[in-house]
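In: 3D model of this:
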Amino acid sequence: MKPDYDLIKQAVYARQEDFFAGLKEVMQINSVKADSTEDAPFGVGPKQAVLKALEIAESMGFKTKMVNNAMGYAQWGPDSSDYIGVFGHLDVVPEGTDWDYEPFDLTEDNGVLYGRGVLDNKGPIMSNLYALSVLKELGFKTTKTVRIVFGSDEESGSADIPMYLEKEPAPLYGYTPDCKYPAVYGERGVVGIDIVTTFSDDSLNQIQSFVGNFDRSSIPDTLDVTLATGEIIEVRGKRSPSNAPDMGLNTITLFAKNSTDEARFTGELATYLSWLADGFHDKHDGSGIGAGFSDEDSGSLQLSPYELNLTENQAILSLSIRYPISVTEEEVLEAITSHLVLDSELIARRRMKSTVFDRHHPMLKTMQKVYENCTGQDGTPVTTTGATYARSMPNIIAFGPSFPGQKGIAHNKNEYMDVSDLMKNMEIYALTLAVLMA
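Out: A predicted model of the protein is given here:
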């Protein structure tokens, strides 16, 4: 039986007030990863957020379960190990500074919702819970089981996934609402590397301290450098997510470029900074260091320097690299190694191979049709530079929540989502689930 689109859409928007009230409860929990405890492996906050979501799900009449204190799920349908899974996360990155709104709350201002996690990923995964609740209240008859699964460690490596899979089977198929539209059938490979350069002279002594807001998830936008002379150089850029370096202004490479242009330093430090400026500043595709790979499905390689640490005789540059699905990690590292400077060593710290889902799977056809119906936009499946639960959880892909053209929002201050966009997500997810469950 074909779902009644108009009826579902009407019911979705009738739940807006209720949805935002429940989302606000989850948003008010500081769920940044913290020290592990006996019953909270990723800190008390992330677990509390999961428990709150399960409490809301129970009030809707769903079966709920906490798995290994790491993930929890709300289930509707026949009690079976064969299920459609929707996997989102309630942990968030640190709030950062200079917010105009309370980070750990849900604030609406002129049709826009603000708060840490409203986009990444509390808003989207909670919209799926409420979408499922809408179908339940409409008396929708399902032949398949659906689980809305709430994670607590996606931002720090997805260690919650293997803990879930210790106790529960993987889904037959499903998605994570933690990327973009249309449906994402492939995610690029990711490798995090350190380039350790050892200096044979004492030129690093020209810098007394080198302090920036370095974090793997973002392009740094502040850097304070104290020289041996006592002079302080303040470098200010523009913060952006590490998977959108072109939207930011990286203070590491900006400092290198300015220092090289002004011939500020001498010796091997000058050589190093010139290499850093020439190879990385505004060259986000890896072409500056011999790694300009690309393919038709993925586009160009993406490279993000996110940290530079200086010691007495070493510089350690940390990079996050997202490479096309047709390219191997070995090819990327070999290319970069051949373009190192001075006495340098490349060390791989973090590895995630690319993942590709069957483009002809019926689920993707459903997603394309629903997305096109709800938005009037092309729903042809795409690939992404992001890293989601789809890399760790078998049989799922990424689907939403960001619409084409929406980038660089998730990890910044004043993280936001338009009311209309969040409700459009709930509409898309409700109709998608209705078709998949029928």
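
In: CA atoms for contacts and neighbours, from now on please.
Out: Fine.

In: Make sure I have this right: Asp363 is in a strand.
Out: I think there's a mix-up here, since residue 363 is Met and not Asp. No. Counting by DSSP: H, G, I helix; E, B strand; the rest coil, Met363 falls outside a strand, being helix.

In: quick one: it and Lys369, what's the gap?
Out: Using C-alpha to C-alpha, to the nearest Å, Met363 is found at 10 Å from Lys369.

In: Tell me which of the two has more neighbours.
Out: Between Met363 and Lys369, counting by other C-alpha atoms under 10 Å, Met363 is the more crowded of the two (20 against 16).

In: Show me the helices in this structure, by range?
Out: 5-14, 16-27, 44-59, 122-137, 160-167, 251-261, 267-280, 329-337, 362-375, 419-437 (DSSP state H).

In: among the ones you listed, which is nearest Asp221?
Out: Closest approach to Asp221 among the helices of the chain (C-alpha to C-alpha): helix 251-261, 5.5 Å.

In: tell me the angle that closest one makes with helix 267-280.
Out: Angle of helix 251-261 versus helix 267-280, following axes from the mean of the first three to the mean of the last three C-alpha atoms, to 10 degrees, is 120 degrees.

In: Among the helices of the chain, which comes closest to Val191?
Out: Checking those against Val191 by C-alpha to C-alpha gives helix 329-337 as the closest, at 7.2 Å.

In: Could you list every helix and strand that that closest one packs against?
Out: The contact analysis (3 or more C-alpha pairs under 8 Å, 6 or more residues apart in numbering; DSSP states H and E) places helix 329-337 against no helix or strand.

In: List the contacts of that helix.
Out: Residues outside helix 329-337 that contact it (C-alpha atoms under 8 Å, 6 or more residues apart in numbering) are 189, 191, 289-291, 323, 345-346, 353.

In: follow-up on the earlier one: for Asn68, find the nearest of the helices of the chain.
Out: Here helix 160-167 is closest among the helices of the chain (C-alpha to C-alpha), at 6.2 Å.

In: So which elements touch the closest one?
Out: Looks like helix 160-167 contacts strand 63-67, strand 71-76 (3+ C-alpha pairs under 8 Å, 6+ apart).

In: can you list those strands in JSON lines and add distance to Pro124 and mean neighbour count?
Out: Formatted as JSON lines, those follow (distance: least, C-alpha to C-alpha, whole Å; neighbours: other C-alpha atoms under 10 Å):
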{"stretch": "strand 63-67", "distance to Pro124": "19", "mean neighbour count": "17"}
{"stretch": "strand 71-76", "distance to Pro124": "15", "mean neighbour count": "24"}
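
In: One more, please, to line up against the first structure:
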Amino acid sequence: MIIGKEIHKYRDAIIAGISELVQIKSIKATPEPGKPFGAGVDRALQYMLQLAESLGFEVTNVDGYAGHAEYGQGEEIAAVLVHLDTVEEGEGWTFPPFGGLIENGKIIGRGASDNKGPSVVALYALKTLMDLGITGSRRLRLIFGTNEESGMRDLEYYFEREQLPVMAFAPDAGYPIFNVEMGSMNVVFSSEQESASTKPQLTILSLKGGNMLTLIPETCTALLSLAQLTDNQVADFHDAVNLQTNMSFVYDDEGRLVLTAGSEFLADCLTGSRNAIVNMVAFLRGQGLTTNWDPFLHFLNEKIGAEKSGQSLGIACSDSESGALILFLRTISCDLHRAESLSNIRYPVSHDGAGILSTVAGLAGTSGIHTELTRHLLPVYVPENHPVIVRLSRAYKKMTGDEAVLLRMGAGTYARKLRNNGVAFGAGLPGGVDTHVHQADEFVFIDDMMQHAEICLQGMYELWID
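Out: All right, here's what the predicted structure looks like:
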């Protein structure tokens, strides 16, 4: 039975719901009683639970961590998992980031595509199934998460208290089906020091680059004192900067040099660019001048640098399911007393994250650098014969006419919390446009969201019916 197109009767309601939900600034904030991730996130959760209740569903709020709406009967649960929290708005917007503006066939605002649009769609898909009066063989549950963007502690709490689905999907990536999510670790390297006993030739007063919104740092800025350099060394330093196509400098009012590095496109690089932090570190190490952070910069340059394989860290590995390990240098922050840099390690599903971390920490320790694991998402691997793959593949082919190719990703979705019983399925269409997820002017095309709605509804039906 093909029912996907039935959802179009709710097109206007979906548009209004997405716009209203986007207007709620649901960014993680200071916890409050019953609001573990702040008042804004809780408002978004309350909005969706109240909307679901108004549509005729029984709803449950699990202590503000997550909630759900449910339809049907049975011992087992099939589920769709969405999240209502967003990353911070960031800078560079030309539209109000929480305006929910509807313009030129788009809904614009933070969360429009990640993941508030799919959240509203999934609710109206559930409503469509209720309207059709179809009887499924299990309960069908829509789970509203609130902490996907900053740790997924919401679902850890939720599944300690609620039944785990036997099959589920998260419409928080793209089509067709992502059955592999690589293990993902955020690792912070740090070093501390008191005032140096001898003056370095080049003093790094501060060094900053990257942020947690973007994977590839676009800029990195160093504030430098050249007071210990001779005039000839200063001239040579200026010449060296001018030879770089992606670097520039100015002097501030106190006579300190402000050096800025950008990213550089590399056709043979996995990420498409050599990031700005890598460029800055390599440049500072390449001038033959002592700095106040030599051991730290040496480690980053020699053991990570522009490599993405982890070879110099001794952690390069791969498997047939997920491919090779990928390493990203994401942020750096230094002042006169502390230096730290965050790296993201994405490892194959058949390998051990604890072993990889042990190798990295041991090597960093030989350079006097401390290692801290700040986040670890375990890998996901759902084999192609798993019922959730079979059923979602059937739904995808019914609605598109295409076979559902199985894909892999390094990023993470709520599939990480489903113990290999769920996958990422939607909402981005194959060959679709860049909707500026985690960037300024995030948006979703309404027609694209409705095309996703057809597939989402059919997918929910296939999970529900035997």
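
In: Looking at the helices and strands packed on helix 160-167 of the first structure, which is nearest to Ser402 of the first structure?
Out: Among those, strand 71-76 sits nearest to Ser402 of the first structure (C-alpha to C-alpha), with 23.5 Å.

In: between the closest one and helix 44-59, how many degrees?
Out: Using the same axes, to 10 degrees, the inter-axis angle of strand 71-76 of the first structure relative to helix 44-59 is 10 degrees.

In: Have a look at how far, on average, strand 71-76 of the first structure is from the second structure.
Out: On superposition with the second structure, the mean distance recorded for strand 71-76 of the first structure (mean C-alpha distance after the TM-score superposition for the first structure) is 1.1 Å.

In: will you turn the helices and strands packed on helix 160-167 of the first structure into JSON lines that also has distance to Leu172 of the first structure?
Out: Shown next, in JSON lines, are those (distance: least, C-alpha to C-alpha, whole Å):
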{"stretch": "strand 63-67", "distance to Leu172 of the first structure": "18"}
{"stretch": "strand 71-76", "distance to Leu172 of the first structure": "14"}
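
In: related to what we said a few turns ago, what subset of the contacts of helix 329-337 of the first structure is buried?
Out: The neighbour-count criterion (16 or more other C-alpha atoms under 10 Å) marks 189, 191, 289-291, 323, 346, 353 among the contacts of helix 329-337 of the first structure as buried.

In: so what's the residue positioned nearest the centre of the second structure up against?
Out: By C-alpha atoms, centre = their mean, the second structure has its centre lying nearest to Ala411, at 5.7 Å. Residues in contact with Ala411 of the second structure (C-alpha under 8 Å, 6+ apart) are 181-182, 184.

In: ok, of those residues, which one's closest to Leu132 of the second structure?
Out: Taking those together and measuring to Leu132 of the second structure by C-alpha to C-alpha, the closest member is Glu181, at 34.6 Å.

In: Leaving out chain neighbours, which residue sits closest to Arg153 of the second structure?
Out: Asn147 (6.3 Å; C-alpha to C-alpha, 6 or more residues apart in numbering).

In: what's the counterpart of the one you found in the first structure?
Out: Under the alignment by TM-score structural alignment, Asn147 of the second structure pairs with Asp153 in the first structure.

In: thought the residue nearest to Arg153 of the second structure was touching Asp85?
Out: Yes. Using C-alpha atoms under 8 Å, Asn147 of the second structure makes contact with Asp85 at a distance of 6.0 Å.

In: the strands in the stretch 51-200 of the second structure, which residues?
Out: 58-62, 66-71, 77-83, 101-103, 106-108, 139-145, 167-170, 173-174, 177-181, 183-192 (DSSP state E, counting those that start in this stretch).

In: got those strands as CSV, with distance to Arg256 of the second structure columns?
Out: Converted to CSV, those look like this (distance: least, C-alpha to C-alpha, whole Å):
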stretch, distance to Arg256 of the second structure
strand 58-62, 54
strand 66-71, 50
strand 77-83, 45
strand 101-103, 44
strand 106-108, 41
strand 139-145, 47
strand 167-170, 50
strand 173-174, 45
strand 177-181, 45
strand 183-192, 23
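
In: Out of these, which is closest to Lys127 of the second structure?
Out: strand 66-71 (8.8 Å).

In: in the first structure, what residues pair with the closest one?
Out: Going by TM-score structural alignment, strand 66-71 of the second structure sits over residues 71-76 in the first structure.

In: same deal with stretch 240-253 of the second structure?
Out: Alignment note (TM-score structural alignment): stretch 240-253 of the second structure is unmatched in the first structure.

In: show me what contacts Thr219 of the second structure?
Out: Taking C-alpha under 8 Å, 6+ apart, one finds 209-210, 260-263, 275-277 in contact with Thr219 of the second structure.

In: mind running it again at 6 Å?
Out: Residues counted as contacts of Thr219 of the second structure (C-alpha atoms under 6 Å, 6 or more residues apart in numbering) are 209, 261-262, 276.

In: go on, Glu340 of the second structure?
Out: Contact analysis of Glu340 of the second structure by C-alpha under 6 Å, 6+ apart lists 189-190, 332-333.

In: Including neighbour count and distance to Gly174 of the second structure, could those go into JSON lines?
Out: As requested, the contacts of Glu340 of the second structure are exported to JSON lines (neighbours: other C-alpha atoms under 10 Å; distance: C-alpha to C-alpha, whole Å):
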{"residue": "Phe189", "neighbour count": "22", "distance to Gly174 of the second structure": "33"}
{"residue": "Ser190", "neighbour count": "20", "distance to Gly174 of the second structure": "36"}
{"residue": "Ile332", "neighbour count": "24", "distance to Gly174 of the second structure": "31"}
{"residue": "Ser333", "neighbour count": "18", "distance to Gly174 of the second structure": "33"}
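
In: Leu300 of the second structure: which of these is nearest?
Out: Checking these against Leu300 of the second structure by C-alpha to C-alpha gives Phe189 as the nearest, at 9.1 Å.

In: got a list of what the closest one touches?
Out: 340-341, 370-371.

In: Tabulate those residues in JSON lines, adding columns for distance to Tyr175 of the second structure.
Out: Below are these laid out as JSON lines (distance: C-alpha to C-alpha, whole Å):
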{"residue": "Glu340", "distance to Tyr175 of the second structure": "37"}
{"residue": "Ser341", "distance to Tyr175 of the second structure": "34"}
{"residue": "His370", "distance to Tyr175 of the second structure": "40"}
{"residue": "Thr371", "distance to Tyr175 of the second structure": "37"}
